[in-house]
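J.: sequence unknown, structure follows:
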C-alpha cells in the first residue's frame, strides 16, 4: 500500500494534535502518511511536532513520537532558535525535559547547552521562569568543566588555591580564586596564645 503525501492542511492538523496531545489523531496521521513527514512538519514559526508536545507537557504524545522522529529533530530550533527542551523548561515540564535529554541516540545532555535567540540555554530558561526543580535537574546531569584542561584546574598560584569560572544563565562569566592565602592573615599553626 502506497503512503500518500500530507497536504499543508494535514500538517497543520498534525501540529494542532501535537499541541493538544491528541495521541489518537497523531497515530492516525502516522498510519496514513508514515513517520517521515513528522520530521519536516513545521508551523509558520518553524515549530516542530516536538516543540508542540513539549511546550504543553504531553508525555504520552512525546512517547509516541520519540521512537519515530530522527534524532536531529530533538535539537531543531524554531524561528526564535528555541528547541523543544527550551519550551519544556520555560513551561516547567520535568518529565518531558528528562525524556528529551535521556532519549537514546539523541543529542543527550548537549541539548542543555544550546542557546536560543535570546542567548539562553534551557537551563537559563528554567532559571528565568523561576523553575528551581528543573534548573537543579539540568545542573545535576550536565557536564561541568568537562572540557577544562588540567593546567586550567591548577593555576600558577600554587596547589592551595583554585581558580573557578562560573557562567550564569545570561552568559556572564565571573572568575574568582578560592583558597589563596592573604598576606595579612597568619596560618593557624603560627598563632600563639
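T.: Arrived safely, thanks for sending. Just so you know, these numbers come straight off a predicted model, no measurement behind them. Numbers count the residues shown, from 1 in each chain.
J.: switch to C-alpha atoms for all contacts and neighbour counts from now on
T.: Will do.
J.: may I see the buried residues of the longest helix seen in the chain?
T.: In the chain, ranked by residue count with DSSP state H as the criterion, the top helix is helix 8-20. Using 16 or more other Cα atoms under 10 Å as the test for burial, helix 8-20 gives 11-12, 14-19.
J.: ranges for the strands of the chain?
T.: 162-167, 173-178 (DSSP state E).
J.: elements contacting the first one?
T.: It stands for strand 162-167. Where contact means 3 or more Cα pairs under 8 Å, 6 or more residues apart in numbering; DSSP states H and E, strand 162-167 is packed against helix 150-153, strand 173-178.
J.: how about these, which one is nearest residue 84?
T.: strand 173-178 (26.1 Å; Cα to Cα).
J.: now the closest one, how far from the centre of its chain.
T.: 25 Å (Cα atoms, centre = their mean, to the nearest Å).
J.: so who does residue 63 touch?
T.: Going by Cα atoms under 8 Å, 6 or more residues apart in numbering, residue 63 touches no other residue.
J.: distance check, it against residue 77.
T.: Distance of residue 63 to residue 77, given as Cα to Cα, to the nearest Å: 20 Å.
J.: and what of residue 131?
T.: Residue 131 is 22 Å from residue 77, where distance means Cα to Cα.
J.: use this one as the comparison:
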C-alpha cells in the first residue's frame, strides 16, 4: 500500500514545522506521506524543507530531514538561487552549515561554491553579514584547486607591471605603467620651456 498524498495544507504545515523546528510534526508527516513529498515540498518562493530548517537554525530537524531526503535536495536552489547553505550562512548557524556540508552522499564542500542571483556563495553571504566564524570555517574546509592557486600566483607576479590608459576631459589619452621598477622606468619627457 502506497502512502497517502499530502494536500496543499499538509505541505504548508510541513514547511511551517521545518521553519519552527517542530521535529515531532515533521516526523509524523514523513511517517504518513513518505520521502517523496519531503523532497518535493516548496513554498511560494521555491524554498525547501532544508531551507526552512537551515535558515532558522533547527539542527535536530535538519538532521532528521537529511536522513530522509535525497542528497540532491542539498543543492536545491530557491527562486533567488540560494541553497539551504546560503540561508545558514545568512543567519550565522554554524552547526547547521556544518551538517549540510558534511551530509553523507551530498555535494559536500562544493556547496560552498554555489552562487545565488546576487552572485554570492555561502562564503560570500557569511562575509556580507559579518559572520567571521562561519567564513573562517568555510575557508578551512573548501576546495582550493592547485591550478587556481598557481594562476593566482602568476597574476600576482605579473602585477608589478600594469599598463593604464587615462583619458582626460578633452579626449587626450595618456598611457602609463604602474608598478614598474625605477631602473626599468622610462623617464617622463621634461616639460617644454616656453
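T.: That came through fine. Please read these numbers as outputs of a predicted model, since none were measured by experiment.
J.: just give the TM-score of the two.
T.: For this chain pair, the superposition-based TM-score is 0.79 by TM-score structural alignment, normalised by the length of structure 1; 165 aligned residues with a Cα RMSD of 2.2 Å.
J.: picking up where we left off before, do you know which of the strands of structure 1 lies nearest residue 119 of structure 1?
T.: Once the strands of structure 1 are compared by Cα to Cα, strand 162-167 is nearest, at 12.4 Å.
J.: hmm, back to that, columns distance to residue 3 of structure 1 on top of the buried residues of helix 8-20 of structure 1, output as JSON lines?
T.: Listed next are the buried residues of helix 8-20 of structure 1 as JSON lines, based on distance: Cα to Cα, whole Å:
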{"residue": "11", "distance to residue 3 of structure 1": "15"}
{"residue": "12", "distance to residue 3 of structure 1": "18"}
{"residue": "14", "distance to residue 3 of structure 1": "16"}
{"residue": "15", "distance to residue 3 of structure 1": "19"}
{"residue": "16", "distance to residue 3 of structure 1": "22"}
{"residue": "17", "distance to residue 3 of structure 1": "20"}
{"residue": "18", "distance to residue 3 of structure 1": "21"}
{"residue": "19", "distance to residue 3 of structure 1": "24"}
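J.: just these now: which is nearest residue 29 of structure 1?
T.: Among the buried residues of helix 8-20 of structure 1, and counting by Cα to Cα, the member closest to residue 29 of structure 1 is residue 14, at 6.9 Å.
J.: that closest one touches residue 26, doesn't it?
T.: Yes - here residue 14 of structure 1 reaches residue 26: they are 6.2 Å apart, a contact under Cα atoms under 8 Å.
J.: higher neighbour count, residue 131 and residue 77 of structure 1?
T.: Neighbour count, other Cα atoms under 10 Å: between residue 131 of structure 1 and residue 77, residue 77 has more, with 22 against 19.
J.: any idea how far the nearest residue to the more buried one once chain neighbours are set aside lies from residue 100 of structure 1?
T.: In space, and not counting its chain neighbours, residue 77 of structure 1 is closest to residue 83: 4.7 Å by Cα to Cα, 6 or more residues apart in numbering. Per Cα to Cα, residue 83 of structure 1 is found 10 Å from residue 100 of structure 1.
J.: the two - which one has more neighbours?
T.: Counted by other Cα under 10 Å, residue 83 of structure 1 and residue 100 do not tie: residue 83 has more neighbours, with 29 against 25.
J.: need the contact list for that one.
T.: 51, 74-77, 114, 116.
J.: looking at those residues, which are in helices?
T.: Reading helices off the contacts of residue 83 of structure 1 with DSSP H, I get residue 51.
J.: would you turn the contacts of residue 83 of structure 1 into JSON lines with distance to residue 67 of structure 1?
T.: What follows is those, written out as JSON lines (distance: Cα to Cα, whole Å):
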{"residue": "51", "distance to residue 67 of structure 1": "16"}
{"residue": "74", "distance to residue 67 of structure 1": "11"}
{"residue": "75", "distance to residue 67 of structure 1": "15"}
{"residue": "76", "distance to residue 67 of structure 1": "16"}
{"residue": "77", "distance to residue 67 of structure 1": "19"}
{"residue": "114", "distance to residue 67 of structure 1": "22"}
{"residue": "116", "distance to residue 67 of structure 1": "25"}
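J.: who wins for most neighbours among the contacts of residue 83 of structure 1?
T.: Most surrounded of the contacts of residue 83 of structure 1: other Cα under 10 Å gives residue 51, at 26 neighbours.
J.: my read is that that residue contacts residue 84, right?
T.: Yes - using Cα under 8 Å, residue 51 of structure 1 is in contact with residue 84, at 4.3 Å.
J.: circling back: now for the buried residues of helix 8-20 of structure 1, which pair is the farthest apart?
T.: Every pair of the buried residues of helix 8-20 of structure 1 checked by Cα to Cα; the farthest is 11 and 19, at 12.3 Å.
J.: and the end-to-end length of stretch 119-131 of structure 1?
T.: End-to-end distance (Cα to Cα), stretch 119-131 of structure 1: 18 Å.
J.: stretch 122-133 of structure 1 too?
T.: Distance across stretch 122-133 of structure 1, first residue to last, is 13 Å (Cα to Cα).
J.: so where in structure 2 does that stretch end up aligned?
T.: On the basis of TM-score structural alignment, stretch 122-133 of structure 1 is assigned to residues 122-133 in structure 2.
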